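S.K.: 3D, please:
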Amino acid sequence: MKSLKVDELSFYPAINEEKVQQLWSEVRSAFTHKIIVLDDDPTGVQTVHGVSVYTDWNEDTIERGFLEDNQLFFILTNSRAFTAAETEQVHRDIAERSEKIAQKLGAPYLIISRGDSTLRGHYPLETEVLRHTIEASSGVKVDGEVILPFFKEGGRLTVNNIHYVQQDETLVPAGETEFASDRTFGYQSSHLGEWVEEKTKGEFSKESVTYISLESIRNLEIDTIVEQLMQVRDFGKVVVNALEELDVKIFTTALILAIQKGKRFVFRTAATFTKVIGDISSRPLLTRDELISEEQEHGGLVIVGSHVQKTTDQLKELQTLSNLHFIEFDAHLVLDKEAFKEEITRVQNEAEQTVAKGITTVIYTKRKRLDLGEGMEEEELKLSVEISDAVTSIVRNFSIRPNFLIAKGGITSSDVGTKGLCVKRATVAGQIAPGIPVWKTGEESTFPYIPYVIFPGNVGAVTTLKDVVLTLENK
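M.R.: So this is what the prediction gives:
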């Protein structure tokens, strides 16, 4: 499939922003559904601020989310680190509890599966489980599933139904990137209809998919899009094209009108849709003064776990900073339990000593991925969980309070947040760089109220990790 140059997109009609905002104001004000976002790693808060993230899905927790003044809340499932069986159980539990609480409170709601790790994750399993559980619990049919992986901050655009990943000034079809070669969640298709057909093993053909075109969106054909959505049934798939956040807002205007006419959908989307449907405003990037209110003598702590090439390149660039201390954690020792235990102790002791001296310290896992060979994906996933548990134990048992904490990689940042920092509820402060969110941890955390930077593996330029560290380091 052919790559595109960014300037090839300029022939699409410009958006009448004033008209879009007028339509949005008219439609959105009447939309009062509670919005529950299930996040398969913590990066789904890449576009929002001032919202809660819960790290468990007990019935009391979900009810607390429903009772919040905020219309939208996140539940961090971290399901991309789960086996299929674990993922199925978690999503069934959440859907059953959400439906039970919604009925108890008389509150309509939407569930969004925020799972766009560049089209990777337990798809279609998660949304299928949500659909079947909601239907069984409520007796109401779920008409369709909206697929909207657009996320401009991560360079992910959809045009002509093809999902692209921006690399400098080139748009590369997603199926031809390194992300598509993921050993656990790999795929071949860049055309989202073909991707649906591939992932559902032909249950939903590309011809059966409803496509919301950029032409319809840019021409503000709201009635046409509503009519397309009204025709969706039997959990049919809806693919949405988008190049800008306003494209998502135009689609969502039509979506709300369809929902108000009785249609019911579940959603598999990236972070932009959660911001738009939640009607969350944009805000400037966070500054050091907003995140670190009092000077501490200790250094920061940076954990790098993701193995995608972008992360490795960003780590190399970070290593050009001479005032940081770097420790390689030999994760391959996981195959030798005693040696692995000794490695954990070595890394933690060294890091504590340097952070205590005021030196920001970077712990990074060995860059070569552990490869057990063909057919061993589940075993590799289990070992990766052991490695992640080891890394998070270092954070949990760290005897020095770092000035800040950065975790690089989706699964890494989830485990560091939940198992290392022991967060039960965090508040999203905003973003420190495009697509890179910051939590303020709760009072129950290992380090209460510390700024915790969640840095996805597949986001940012080569210099972005270094830039984030410099932002937090500069006094």
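
S.K.: could you use CA atoms for every contact and neighbour count after this?
M.R.: Will do.

S.K.: grab the nearest non-local neighbour of residue 190.
M.R.: residue 175 (4.6 Å; CA to CA, 6 or more residues apart in numbering).

S.K.: same thing with residue 101?
M.R.: Leaving aside its sequence neighbours, residue 101 sits nearest to residue 63 (CA to CA, 6+ apart; 6.3 Å).

S.K.: for the closest residue in space to residue 125 that isn't next to it in sequence, helix, strand, or coil?
M.R.: Nearest non-adjacent residue to residue 125, counting by CA to CA, 6+ apart: residue 88, 7.1 Å away. Of the three states, residue 88 takes helix according to DSSP: H, G, I helix; E, B strand; the rest coil.

S.K.: which ones are touching residue 88?
M.R.: Neighbouring residues of residue 88 by CA atoms under 8 Å, 6 or more residues apart in numbering: 125, 126, 129.

S.K.: before we go on, could you also do this sequence so I can check it against the first one:
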Amino acid sequence: MSAAQGSPPLPPVRPVAAAEVARALDGAPRVVFLDDDPTGTQTIRDLPVLTRWGVEDVRWALGRPGAGFFVLTNTRSLAPDRAAARDREVVEACLAASAAEGVALVFASRSDSTLRGHFPLETDVVGEVLAEHGGGVDAVLLAPAFTDAGRLTIRGVHHVRTPEGLVPVADSEFARDATFGYRSSRLADWVAEKSGGRIPAEGVVELTVDAIRPGTTDDLAARLAAVRGGGVVAVDSAVDDDLRAVALAVLAAERGGARLVYRIGPSFVRARVGQDAQPPIDDATLADLVGSDAHGLVVVGSHVALTSTQLARLGERRRFAAVELDVPTLLDDARAGEHLDAAVAAATAALASGPVVLSTSRTLVTGADEATSLDVARRVSAALSRTVGRVVAGRRPGYVVAKGGITSSDVATHALGIDRAVVRGSLLPGIVSLWEPVSGPAAGLPYVVFAGNVGDADSLADVVDRLEGAVGSRS
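M.R.: Sure, this is the predicted structure:
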């Protein structure tokens, strides 16, 4: 990958194998990935996911193999005070479980690779709870990259890959988010912006490819260990090798006593747990997972432009029953009940003959400010989840696909009652994860988490084709 025009060329990539990180995990603390929506699971496989966080649930996750586990907090859908309270509750439960099991933990706040979410609130809360338990935080590692989806950080600036090439993230539609919008593409400036100046840009340590690629693990670990007082370290990543090099340094620094909290995108998850990019789930395994007596339910709540494009392309490639929830009607208490009843009846009946797409209307409805926009999003997502729950209770589909971050969280927890699950892998290379619920009413029902902002125009159709092919293979 070339440097920006006028910039020095990037140093050559230093190859770092996932197996090298896996070997360095011996004796390392387990990572608790506090995931503010379920899409952080799309780069890995065979790790547990919790959607509730009682001490016994956490102990179950600690009893399974692997370098870490996910706790689905869904905090991106919550107001700041509620998000903070939830994070505190989860961290307290995890610390109690770790004491009972004798397992050391480190915490990662996994959030959106396009910089939308509660920062620095969530890492602040983790640090506060750790301090109350005699710990504390020396440094916050900021690594939002999602290389599979083209979210890259190069010389401190975060980029999004588009059909026209890489663009600074602040120039993308994601920076105009009604709730979590921002103006800065340079991570140090973004930290200053999001912290209201409490963390100045000049106080952020930038660990760029110019240091990562020629540096040794000991060099990088020393740089991390030198940070104190909860300072932020912004990490470059143009390829996964960059993040694996940093993961080795993180493990070395932690062995030396450094106390880190991570604020990360999906790619550092994979690097830190010692997994390599793996091919999607094969057809034979998929056929074993997907039910054969009904077609699938695709739930679409995301409103980013890519999702609308993917939905239109799905319609061009395959016949499906479209059931739309009109957002203004959902927000009208006098009309919402009858509207939902009709949608449930239509979707339930249609599952017998083909896939069903249950979507919200495509015109985005927002509030007058961040708080009211978030409230609108929560109300719409809650109505969508109620509809899904009633449809699945009426006729169990062969699979469920949830499109959108908040949507996939609410459908998992509220509609399907998934408490514990295992990530089986992806349906497309590095994106779109499939969970196998292991408890609750949805046990065994394949659940596909599909972020709103990943893939290309054909990705949703490609996923549905694979899943419907699995249905047909057993019919």
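
S.K.: TM-score of the superposed pair?
M.R.: Comparing the two superposed chains by TM-score structural alignment, normalised by the length of structure 1, the resulting TM-score equals 0.93, with 465 aligned residues with a CA RMSD of 2.1 Å.

S.K.: any idea how far the biggest helix by length in structure 2 is from the chain center?
M.R.: In structure 2, with assignment by DSSP state H, the single longest helix is helix 370-394. On the basis of CA atoms, centre = their mean, to the nearest Å, helix 370-394 of structure 2 sits 19 Å off its chain's mean C-alpha point.

S.K.: which other helices and strands contact it?
M.R.: Other elements packing on helix 370-394 of structure 2 under the criterion 3 or more CA pairs under 8 Å, 6 or more residues apart in numbering; DSSP states H and E are helix 327-330, helix 333-350, helix 405-410.

S.K.: in a markdown table, list those along with mean neighbour count and distance to residue 10 of structure 2.
M.R.: As requested, those are arranged in a markdown table below (neighbours: other CA atoms under 10 Å; distance: least, CA to CA, whole Å):
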| stretch | mean neighbour count | distance to residue 10 of structure 2 |
| --- | --- | --- |
| helix 327-330 | 19 | 47 |
| helix 333-350 | 16 | 52 |
| helix 405-410 | 27 | 33 |
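
S.K.: out of those helices, nearest to residue 220 of structure 2?
M.R.: Closest of those to residue 220 of structure 2 is helix 405-410, at 33.3 Å (criterion: CA to CA).

S.K.: the closest one corresponds to what range in structure 1?
M.R.: Against structure 1, the aligned range for helix 405-410 of structure 2 is residues 410-415 (TM-score structural alignment).

S.K.: then stretch 301-315 of structure 2?
M.R.: Here stretch 301-315 of structure 2 aligns to structure 1 at residues 305-319, judged by TM-score structural alignment.

S.K.: buried ones in the matching stretch?
M.R.: Of the residues in stretch 305-319 of structure 1, those with enough neighbours to count as buried (16 or more other CA atoms under 10 Å) are 305, 306, 307, 308, 310, 311, 312, 314, 315, 317, 318.

S.K.: so the third one sits right up against residue 369, yeah?
M.R.: Right, the one you point to is residue 307 of structure 1. Yes: in this structure residue 307 of structure 1 lies within contact range of residue 369 using CA atoms under 8 Å: 6.8 Å.

S.K.: ok so, going back, for residue 159 of structure 2, find the nearest of the helices and strands packed on helix 370-394 of structure 2.
M.R.: Shortest separation from residue 159 of structure 2 across these is recorded for helix 405-410, at 20.0 Å, computed as CA to CA.

S.K.: so which residues of the stretch 1-150 of structure 1 form strands?
M.R.: When secondary structure is read from DSSP state E, counting those that start in this stretch, the stretch 1-150 of structure 1 shows strands at 4-5, 34-39, 52-54, 72-76, 109-114, 144-148.

S.K.: run through who's touching the helix or strand just after the last one.
M.R.: Past strand 144-148 of structure 1, further along toward the C-terminus, the next helix or strand under DSSP states H and E is strand 156-159. Strand 156-159 of structure 1 is contacted from outside by 118, 149-151, 163-166, 214, 240-243, using CA under 8 Å, 6+ apart.
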